[in-house]
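> structure of the sequence below:
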Amino acid sequence: MSEPPVPAPATNAVAESPSAPSGGPAAPPEPVAPADLAPVPTRRERFAWYAGSMILASVLVTAGLRLESQDLHAPFYYDLDSLLYLPLAKGVVENGTHWHNDRLGAPGVQELYDFPIIDYLHFGLLWLLSRVTPDLLVAYNVYNLLTYPLTVLTGMFVLRWLKLSLPAAAVGGLLYAFLPYHQERYQYHYFLAAYWVVPLSLMPALALCRGEFPLFPLQPDGTRRRTLFSLSALWAVVLGALTASAGAYYAFFACATYAFAGAYASLMFRTWRGALSAAWVIAPVILVGFAYHYPTFVYQYHYGVNPITDRWPEEAETYGLKLAHLILPANDHNLTILSQLRMLYSTPQRPVDGESAGALGVVGGTGLVVLLVMAVLPHRRRWPEGPLVALVLFLVLLATVGGFGSLFNMLVTAQIRAYNRISVFIGFLCLFAVLWWVDRFLLARTSHRGKQLRYPALAALFLIGFLDQTPYSWFKQKVVTVTGQHAERFRTDKQFFQEIEEKAPGARVFCLPYIAFPESPPVQKMQAYEHVRGYLMTDTLTWSFGAVKRREADSWQREVAFEKPNEFLRRIVVRGFDGVFIDGRGYLPRRVEPGKSEPVSVVNPRERIHAIYGDLVKQSTARLPEVVHKDGKQFFLDLRPYRDAYQRVVGAEEFDRQARTERELVVPLWLKGFTVDEPFYGEFLLWGSYNSTLVLVNPTDRTRSIDLTFEIGVDVVGEYGFAFSGRPGLVDGEFSVEKPFEEDSQNRTRHMAPPRTLHAELPPGRTTVRIRCTPPPWFFPGDHRKMCYFIKNFRVVEK
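Predicted coordinates:
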């Protein structure tokens, strides 16, 4: 990346700003930029500073993480959301795409069109690294480490464009690369930690605030003419595409910043060109983002909208920004007293403290405090203080708890919820402000003693900031110990799953307990993505986990997983599964009364499955081949002997009939307007809103006569009208359900109407049934989902 040219030093203390857009007033005079007070560096000097800063960042992260003692063939973090990113990376490296994966989601195929992830820039770089090294984990870890020098590079480039001197830009790039946010996201939020695009994304906003409009470049005669093909206009398009490729959160924050910068420029320079230029900058972000989501739009047009990632507006408060998070010391601070101060704030009693990452450190925090103080002081603010005060104040008001972001989530869309992540935008602006002041102060000292103090002062600033921003564990044995624990768990799992693959190559494996994908709550001591480890460690096995919830494969899995053990085994083997993986951490020991059988996913089914196999072959000591994890809590049972024995008992013809029945089951999909309770405890309920969509999937090529049987219940007193409608003559039913006041007065919170049956002639393919609920006039839903009834014991019965 080449550096923008820096003009020769100015001789006056104050230089005129670029000419204002025609039709607007002249911009206020600007102070001389620090770069204008220093000699123009040669190309060799610029290269040395850029390369040296990136090398220093690499050395520091190598020493800080003690990479000489780490295993690059194992992930540095092997838990929680890292188990979401790792299979995505493997899918991209092996298949060239993350949208679908043939080895997940059996008996179907994992398709992520309902769960779009648009971090194409990071996917592309991971793919390129995988061409260099055959080991996925090495590429995965190397890219994570490269985000430090990459952030230094982009940070320095933008700070030089903002007219800082080379040494100050190097300090700024280094401090920005080592923000506490980087270490706290780490590999837990893998793509968020790769925020090296953010400085580039901020360039159009800062340019707008200076009156530099990409569609109206300044001409030599001082006028501005509209052109779509100027360098600045095309550069804005490139930055927009790059921003859209680096993730939805950073793209959204960038667009919000551009919109505000356009308004700021329009008011400051009194011209409509500011707003139009902001629209030009926003357009490529939206268009490229739309292109990345295009597969989702096409898929959901054909198969129905499946709102699995619907957010609550209230989550903008839970994951919102707090000024305290920005100003207080980082978590796990190097100084014990400051670490204790942060812990004193982060108590369980503290409200809405969902995401606490985002500390700016002493340097960035100082810049934030000064800029916010300047916002309320009655004085004229020139460049860069004026735009910086406005931008930082806007970003804080947008993201803070109860701020504009909360209103946006309530009135427009709640899909952006973690506003705390805007801290990397605020952090860059605050670091720039401090370094502008320090750099200009040091360069303005014309005495020999003043010049001698410049480099030591900047070095001290960097050292103080770096030690303040990096965690206590860095450079110490603790970081090796913690990372080593993750690596050891990874190696133990790898040995277990590879042993499964050796004993049953090419097998299809059903995972227990059932865990919906994605974004599900923990099941006992299992986190949401634990089941994906089998896919990560093997090359030929196919796994049931990963079927997107509410789609066909997931609906079948959920139903089967809660069958009685005998029926569970029968259904999965006739559907083609060769084995079952059981993670005992997902179960609590429960005593079952004699003669009573509980569903498979309630009690750890390992011994029960062995007993069923023994009964089938009439040998009480017969057991299925199994592989046991080193922890003694995870098991793989090879079901091929059971399938062979079951096929001998029922006969090949009956076995084929049962397999065909399983494949041809009519599957109900509860899509838009429904909330599906996870069936781990208590009743399995389907909550519906005023207007909901049920899709019935008939996988055969014949029309089928079916009955839909179900019960409907309500919570609030009153009469509710229901209307089921589909194609003419398909499903047609209108009825009402009334909860009497007497029931409510007896503290009965729920009213269940008698079971109902609706008949339908179901054609091949997918059939949409609209369910409309009209609640009583006094009904108030209580949240944005507008849930007003629930469905229980829904069954599809073929006549």
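
> could you use CA atoms for every contact and neighbour count after this?
Fine.

> which residues touch Trp312?
Trp312 is in contact with 414, 784, counting by CA atoms under 8 Å, 6 or more residues apart in numbering.

> next, it: secondary structure please.
Trp312 falls in the coil class when you classify it by DSSP: H, G, I helix; E, B strand; the rest coil.

> if I look at it, how far off is Phe253?
19 Å (CA to CA, to the nearest Å).

> I'd say Tyr77 and Glu488 touch.
No: using CA atoms under 8 Å, Tyr77 is not in contact with Glu488, being 11.0 Å away.

> and those two? which has more neighbours close in?
Set Tyr77 next to Glu488 and count neighbours by other CA atoms under 10 Å: Tyr77 wins out with 21 against 15.

> residues in contact with that one?
For Tyr77, the contacting residues are 187-188, 483, 486-487, by CA under 8 Å, 6+ apart.

> redo that, cut-off 7 Å
187-188, 483, 486 (CA atoms under 7 Å, 6 or more residues apart in numbering).

> buried subset of those residues, written for PyMOL?
Remark: buried members of the contacts of Tyr77, expressed as a PyMOL selection using 16 or more other CA atoms under 10 Å:
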select buried, resi 187+188+483+486
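
> same list (the contacts of Tyr77) but as JSON lines, adding secondary structure.
Compiled in JSON lines, the contacts of Tyr77 are given as follows (three-state DSSP):
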{"residue": "Gln187", "secondary structure": "coil"}
{"residue": "Tyr188", "secondary structure": "coil"}
{"residue": "Thr483", "secondary structure": "helix"}
{"residue": "His486", "secondary structure": "helix"}
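
> Leu671: how many residues sit nearby?
The burial count for Leu671: 22, using other CA under 10 Å.

> an error on my part: the question was meant for Val396.
Using other CA under 10 Å, Val396 has 22 neighbouring residues.

> give me the distance from whichever helix or strand it is part of to the chain's centre.
Element membership of Val396 [criterion: DSSP states H and E] is helix 385-399. Counting by CA atoms, centre = their mean, to the nearest Å, helix 385-399 is centred 25 Å from the centre of its parent chain.

> that helix packs against which elements?
Counting contacts by 3 or more CA pairs under 7 Å, 6 or more residues apart in numbering; DSSP states H and E, helix 385-399 packs against helix 361-376, helix 404-411, helix 423-444.

> what angle do it and helix 404-411 make?
Here helix 385-399 points in a direction 40 degrees away from that of helix 404-411 (axes from the mean of the first three to the mean of the last three CA atoms, to 10 degrees).

> can you verify Ile117 is assigned to a helix?
No: with three-state DSSP as the criterion, Ile117 is assigned coil and is not in a helix.

> next one: the longest helix seen in the chain to chain centre, how far?
Looking across the chain with DSSP state H, the single longest helix is helix 273-303. Here the centre of helix 273-303 is set off from its chain's centre by 19 Å, with CA atoms, centre = their mean.

> following up with a second sequence; could you model it the same way so I can compare the two?
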Amino acid sequence: MKNQNITDQVIRSMFQKKLFLFGLLELILVLILVIGFFRLWNIDFYVPFNYQGDTLWFLVPVKGMIDNGWTYNIPQLSAPFSLSAAAFPSMTNLDWGIMKVISFFIHDAGAVLNIFWLFSIVLTAWLATLALRFLDIGNWLALGLGLVYAFLPFALLRNIAHVSLVFYCVPLLSLFAIHLARGGEYPQANTVRIIGYLAAFAQGLNYIYFSFFAVLLFFFGGWLGYKHKCSWKPLRDTVIVCGIIVLSSALNLLPSYISWQEYGKPPGMDFKVPQEAEIYGLKLRKMLVPHEANTVPIFSYWGKRDHSIPFPNENENNTARLGPLAAFGFLLLLAVSLGLIRSNMAQRVGIIKPIASLALFSFLVTTVGGFGAIFNEVISPDIRCYNRFSVFIAFFSIAGLGIWLQAKLETVSSRRVQFMLLSGVVLLILFSLYDQLLDSVHLNNLRLNDEQSAYSEKQFVKQLEAKLSPETLVFQLPVTRFPGGMVERMFSYDHARPYLWSSHLHWSWPSFSLGHRNWQAQVEGLEGQALAEALILSKFRVVWIDRFGYSDNGARIISSLIAAGASDMLPGAHSRYVALDLEPVAVQLRQRLGRHEFTQRQTALLDVPGIEWSSGFYQEEYHPNTGKKFRWSQADSVIQIRNPTDISKPIILSFLAASVGRQGNLVVSTEKQQIVVPITDKLTPVELPLVLQPNTIQEVRFKGDMERIPLPPDEKRDFHLHFYLMDLRLQLLPVATSTDEKK
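From the prediction side, this is the model:
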């Protein structure tokens, strides 16, 4: 017995050593590929691999975590208030936890994000290899296939620009779906079950997309296992794992819920619509196509031909390209699903059938016009980019092909044939890696321009900070929307750029709370003296102007502010940005108003309560003639006005109301008061005085008796338009003091 225990310990030690060496080998292979194809010896690691687009937003919480300890609240943004970053429900707490560990050693947001993304590739390779080993694929074949999976075009094309879509949990989630579909009765079933539960918990702490699709897969896999084994075990496991992932996801999104309860639902969160499932759905053609730069003539012709044809809705679904090996595997699984290939050459190949069913189910959900589009149409449009689930299909495809190849290698009796087959497998893996890694070229092509932009912006911000005291407020022009907000040559998140290089300034972007949006509405559209004074009253010292956001390169707004008394702090220092100092204007304003009136006007600007468009209203638009914001309304609609403070606030709710080709009365009411306004084609000014009680939400209802406005003949959406409100504002009235009353 003693000798047996010693033998077991020796075997366990050898296994652990072998596992460690195998993982180390895979790490080395990943690093070789990354260093070679990304030319890491020739780049500045502190500049993000992709310094544009969505990357800028993903850098914001990373820098916020480095500056403030964690990502939920960033006081350096949304000046003159603070950014509750947790309000944006795209929480990735597990990823942030890994980044937090990295930030203990490196205190730069760009470097932290770069290192995390590279580590995610390593982690994906490790976990994909582990999952493939649990499917009885041999060590070396699993290693090669794990590398192919880790370097999917999806990973390279998304890179840090969509870092929330790293997919290191997907192999284990897919393995558990296969476990359910098999019925959960095989030698390693208990181990796979535990791994699946852990993977579900981990995925729940990350971006909601893969969590959502994993739940769909688990239910389908559980149903397959139940039908296959006539046992309740798969359904039991399904309920448990879905419960884990739902609870974990709820925990992940809890900070967003708390933020919404405290500050209200942020404006602009209704930007997703059901038809986007058709726009961003998966396309079989894009999944199978090779890279256009492939040197093999037939693949090169196919890739270039596909790229040259203007197919509709070509967008991020390009990133769903599988690569040659996974594409071949997917075709194999489709053939199995359609009964074109018989899979009874060996007992283990029977696993391919449930994998093929899972792959086909995934494709039917995610393809253009698939079940996903029906889900968005009937239930919710929040999950709209179904092409992102291609990483599940890729794993099923690689796993199915790997099992088929493993069975072939084991059943071939001739050594010569076996050697030829093995050589073919190696060549297929190498060829697929070559084709897939061609998608790294676009990052290399952007690198020089990205580094130059980063260096010049960093230098400009540092020069500005040298002239300003800590925590100085900087107002950023032009005003842009969030989420989104592309203006002229400015991209959606370009206003994040200065913050990324700033160490002690506070920036006005983004406007992502009811309070900030209502404050911004009071200064938006102002120019010259009026804008300068409103910003000074809002505690701003500097105006940052991005020339790319103006058709005239910012000439008009810059000249108007300089005419009002502002001065250029860094003349000619940057071709794109201008920083104007408002201090000369502030000195004159304080002298003219005096302390008491200055404070009153400041309070009126900063303490405006928040408005939430609750129900019955459509998305915000801009009037083509006046340029003012307006919203169409159904016959009955509601807004909520939130007063989160401990004092009563007398306000005036003002707006312009009108209809188109319809007349009637608009009743504007609260619990205690009501006014009736005649509505015609002409804009009618309306004012409603209110007193907001402390820590309350005041509901204001709008009810129009005019008929529904006819829609254009080509409009397919079922809009119920009766009237519209334009330029809705809240004006905070001064509270009379005892001194005022005596006067």
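
> still on that earlier bit, how big's the offset between the helix holding Val396 of the first structure and the second structure?
Following superposition, helix 385-399 of the first structure is found to deviate from the second structure by 0.8 Å on average (mean CA distance after the TM-score superposition for the first structure).

> taking helix 361-376 as reference, get the angle to that helix.
Angle of helix 385-399 of the first structure versus helix 361-376, following the same axes, to 10 degrees, is 100 degrees.

> the helices in the stretch 151-300 of the second structure, which residues?
Ranges of helices in the stretch 151-300 of the second structure, per DSSP state H, counting those that start in this stretch, are 153-158, 170-182, 189-204, 208-229, 233-263, 276-279, 284-288, 297-308.

> quick one: these as JSON lines, columns for distance to Trp96 of the second structure and mean neighbour count too.
Shown next, in JSON lines, are the helices of the stretch 151-300 of the second structure (distance: least, CA to CA, whole Å; neighbours: other CA atoms under 10 Å):
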{"stretch": "helix 153-158", "distance to Trp96 of the second structure": "18", "mean neighbour count": "24"}
{"stretch": "helix 170-182", "distance to Trp96 of the second structure": "18", "mean neighbour count": "28"}
{"stretch": "helix 189-204", "distance to Trp96 of the second structure": "12", "mean neighbour count": "20"}
{"stretch": "helix 208-229", "distance to Trp96 of the second structure": "15", "mean neighbour count": "22"}
{"stretch": "helix 233-263", "distance to Trp96 of the second structure": "11", "mean neighbour count": "19"}
{"stretch": "helix 276-279", "distance to Trp96 of the second structure": "28", "mean neighbour count": "22"}
{"stretch": "helix 284-288", "distance to Trp96 of the second structure": "30", "mean neighbour count": "18"}
{"stretch": "helix 297-308", "distance to Trp96 of the second structure": "36", "mean neighbour count": "15"}
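
> CSV for those, including distance to Thr366 of the second structure?
Shown next, in CSV, are the helices of the stretch 151-300 of the second structure (distance: least, CA to CA, whole Å):
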stretch, distance to Thr366 of the second structure
helix 153-158, 15
helix 170-182, 16
helix 189-204, 20
helix 208-229, 10
helix 233-263, 20
helix 276-279, 9
helix 284-288, 10
helix 297-308, 21
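
> for Leu690 of the second structure, find the nearest of these.
Among the helices of the stretch 151-300 of the second structure, the nearest to Leu690 of the second structure by CA to CA is helix 233-263 (20.4 Å).

> how much does the closest one stray from the first structure?
Mean deviation for helix 233-263 of the second structure: 2.0 Å (mean CA distance after the TM-score superposition for the first structure).

> one step back: in the second structure, what stretch matches the helix holding Val396 of the first structure?
Mapped onto the second structure using TM-score structural alignment, helix 385-399 of the first structure spans residues 352-366.

> buried ones in the longest helix anywhere in the second structure, by neighbour count?
Criterion DSSP H: the longest helix present in the second structure is helix 2-38. For helix 2-38 of the second structure, burial by neighbour count (16+ other CA under 10 Å) applies to 22-23, 26-27, 29-31, 33-34, 37-38.

> go on, stretch 558-576 of the second structure?
So, applying 16+ other CA under 10 Å, buried residues of stretch 558-576 of the second structure: 558, 560-562, 564-570.

> related to what we said a few turns ago, and the next element down the chain from the longest helix of the second structure?
Helix 2-38 of the second structure is succeeded, C-terminally, by helix 54-68 (DSSP H and E).

> in the first structure, point out the residues matching that following helix.
So helix 54-68 of the second structure sits over residues 81-95 in the first structure, by TM-score structural alignment.

> what sits up against the matching stretch?
97-98, 101, 123, 127, 130, 136, 187-190, 529-530, 532, 536.

> ranking these by neighbours, who comes first?
That'd be Gln187 among those, by other CA under 10 Å, with 26 neighbours.

> so what does that residue match up with in the second structure?
Match for Gln187 of the first structure (TM-score structural alignment): Ile160.

> mind listing what its match touches?
Counting by CA under 7 Å, 6+ apart, Ile160 of the second structure makes contact with 50, 55, 117.

> still contacting in the first structure, which of these?
Retained in the first structure (both residues aligned by TM-score structural alignment, their matches' CA atoms under 7 Å) from the contacts of Ile160 of the second structure: 50, 55.

> make JSON lines out of the contacts of Ile160 of the second structure and add distance to Arg662 of the second structure.
Shown next, in JSON lines, are those (distance: CA to CA, whole Å):
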{"residue": "Asn50", "distance to Arg662 of the second structure": "52"}
{"residue": "Thr55", "distance to Arg662 of the second structure": "47"}
{"residue": "Trp117", "distance to Arg662 of the second structure": "56"}
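
> out of the contacts of Ile160 of the second structure, which is nearest to Arg631 of the second structure?
Thr55 (31.3 Å).

> quick check: that closest one vs Gly350 of the second structure, distance?
Distance from Thr55 of the second structure to Gly350 of the second structure, by CA to CA: 43 Å.

> kindly report the same for Ile651 of the second structure.
Taking CA to CA, one finds Ile651 of the second structure at 71 Å from Gly350 of the second structure.

> between those two, which is the more surrounded one?
Ile651 (20 against 16).

> compute the number of surrounding residues for the residue lying closest to that one once chain neighbours are set aside.
Closest residue to Ile651 of the second structure apart from its sequence neighbours, by CA to CA, 6 or more residues apart in numbering: Leu732 at 4.5 Å. By other CA under 10 Å, 21 other residues sit near Leu732 of the second structure.

> ok, which of the helices of the stretch 151-300 of the second structure comes nearest Gln522 of the second structure?
Nearest of the helices of the stretch 151-300 of the second structure (CA to CA): helix 233-263, 19.3 Å.

> angle of the closest one against helix 208-229?
Using the same axes, to 10 degrees: helix 233-263 of the second structure against helix 208-229 is 160 degrees.
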